[in-house]
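Student: Test case, fold it:
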Amino acid sequence: MTQGKKPAGKRSQAVAAKRDAILQAGLSQFSKYGVHGATLENIAECAGVSKTNLLYYFPSKDALYIAVLKQILAIWLAPLRAFRSDLEPLTAIGEYIRLKMAVSRDYPEASRLFCMEMLQGAPLLMGELSGDVKPLVEEKSAIVAGWVAQGKLAKIDPNHLIFMIWATTQHYADFSVQVEAVTGATLQDDAFFQQTVENVQRMIIAGIRPR
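Tutor: Okay, here's the model as predicted:
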């Protein structure tokens, strides 16, 4: 029985690894060329599989694109899901800024592709945004609103605070070429990453401290 399970386990790992390789290749190609410019042939070549094998896992380019977007959304929402009400408000918001900046550092291609989808009106992701993002933002906004009501934060609109954090942190991924041209550094530089996090935290937190 043990001998029978091992091959099945190895096959399962191989399937998962191949699927992940296709998703990563899809992300790379879609972030460079968009959903219309990327081809299944190039994605398959980038993933090291045949086009036929790719279509076994994802029956169409749209299906692969949607799978890539859903994977990006999970990464993008992880810091917001981790937003904690049991911390002091300024500590929680500072940590959220750090986690969002880390996403921009670690997943720049994902951030750029997500931005492209938003600019196109999110035709393939609108259902996910309404189903996952909206209630999550409402939940976390309610925490911030509670802090405001208790006098622990300045009188701010929670949605605009969240939007500002998104816009600021994602700038470093979506406009990384511009950032590097101006500063000579990217978030891959540990010192620049830390400096960026601290400056963004300082500026945002200064605006939301209770008066």
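
Student: From here on, just use CA atoms for contacts and neighbour counts.
Tutor: Will do.

Student: outside of stretch 31-51, which residues touch it?
Tutor: Under the criterion CA atoms under 8 Å, 6 or more residues apart in numbering, residues 18, 21-22, 24-26, 29-30, 54, 61-62, 65, 109-110, 112-113, 116 lie in contact with stretch 31-51.

Student: now with 6 Å?
Tutor: Stretch 31-51 is contacted from outside by 21-22, 25-26, 29-30, 109, 113, using CA atoms under 6 Å, 6 or more residues apart in numbering.

Student: which one of those residues is nearest Ala191?
Tutor: Of all the contacts of stretch 31-51, Ala191 sits closest to Glu109, with 21.5 Å by CA to CA.

Student: let's see this one next to it:
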Amino acid sequence: MARAASTKGQTRIQKEKTEQILNAALNVFSTYGFRGSTIDQIATEAGLSKPNILYYFDGKDAIHAVLLSRLLETWLEPLEHLQDSETPIDEICAYVTRKLEMARDYPRESRLFANEILQGAPRIIDDLAGPLRTLTQQKADLIHSWIASGKIAPVDPHHLIFSIWSTTQHYADFDVQVNAVLGPQTEDRFVKAAAHLNTLFRKMLEP
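Tutor: Have a look, this model is predicted:
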């Protein structure tokens, strides 16, 4: 069990230690994956002793579980904000922008999620087949209603959502490849990416 799954009731120092451990673990897990990561690596990254880590968490499974729980809440939020609109293309492109901003602001979390998926999602399969599937179906139905009313071009709603996920998360999950092709990070990289994706999806969705 994760003793630090909730910071409620903890002292300020305990909360800080908990976040210090989780931040270090996020670095480790997003780099080496769950199987390649150890408590010793997390302790070194956090600048704490192994016993200190185990005072707050029962093991790496508990730490990983907390990180995934937080991640899923963050990951679902942009899709939840996709709402009915008289200008659905604008609404969809706003969703694309939010997802791209997440790739920019939360690259470690994106890679953590990708690593979990590549392993067959053993720790979050119930969430994927439950809350994520339900939410995605709701938004697919919304997109279908826009198609039926002639507001956007006919597309497969589910595969449109998959395309948005893949094109935006690429900038986090394949950051090394992007850097190898484009060279050192530049401030306007995501600005250009946003402009490109906006054009791409707008042209595809124009009725």
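
Student: circling back to that earlier point, take the contacts of stretch 31-51 of the first structure and keep only those in strands.
Tutor: Among the contacts of stretch 31-51 of the first structure, no residue falls in strands (DSSP state E).

Student: Scan the residues you listed and report the most crowded one.
Tutor: Among these, Gly26 has the most neighbours (other CA atoms under 10 Å), with 28 neighbours.

Student: can you tell me which residue in the second structure aligns to Gln29 of the first structure?
Tutor: In the second structure, the residue equivalent to Gln29 of the first structure is Val28, according to TM-score structural alignment.

Student: separation between that match and Glu73 of the second structure?
Tutor: 21 Å (CA to CA, to the nearest Å).

Student: Over to Lys151 of the second structure?
Tutor: In terms of CA to CA, Lys151 of the second structure sits 30 Å off from Glu73 of the second structure.

Student: repeat for Arg35 of the second structure
Tutor: For Arg35 of the second structure, the distance to Glu73 of the second structure equals 23 Å [CA to CA].

Student: Next: Ala103 of the second structure.
Tutor: Counting by CA to CA, the gap from Ala103 of the second structure to Glu73 of the second structure is 15 Å.

Student: Next: Gly9 of the second structure.
Tutor: From Gly9 of the second structure to Glu73 of the second structure the distance is 22 Å (CA to CA).

Student: Repeat that for Leu205 of the second structure.
Tutor: For Leu205 of the second structure, the distance to Glu73 of the second structure - CA to CA - is 28 Å.

Student: Which one's more surrounded, the two?
Tutor: Ranked by neighbour count (other CA under 10 Å), Leu205 of the second structure and Glu73 place Leu205 first, with 19 against 10.

Student: what do we get in the first structure for the more buried one?
Tutor: Structural alignment (TM-score structural alignment) places Leu205 of the second structure against Ile208 in the first structure.

Student: mind listing what that match touches?
Tutor: Contacts of Ile208 of the first structure (CA under 6 Å, 6+ apart): 153-154.

Student: let's see it at 8 Å
Tutor: When contacts are counted by CA under 8 Å, 6+ apart, Ile208 of the first structure touches 153-156.

Student: Over to Leu80 of the first structure?
Tutor: Taking CA under 8 Å, 6+ apart as the test, what Leu80 of the first structure contacts is 96, 136-137, 140.
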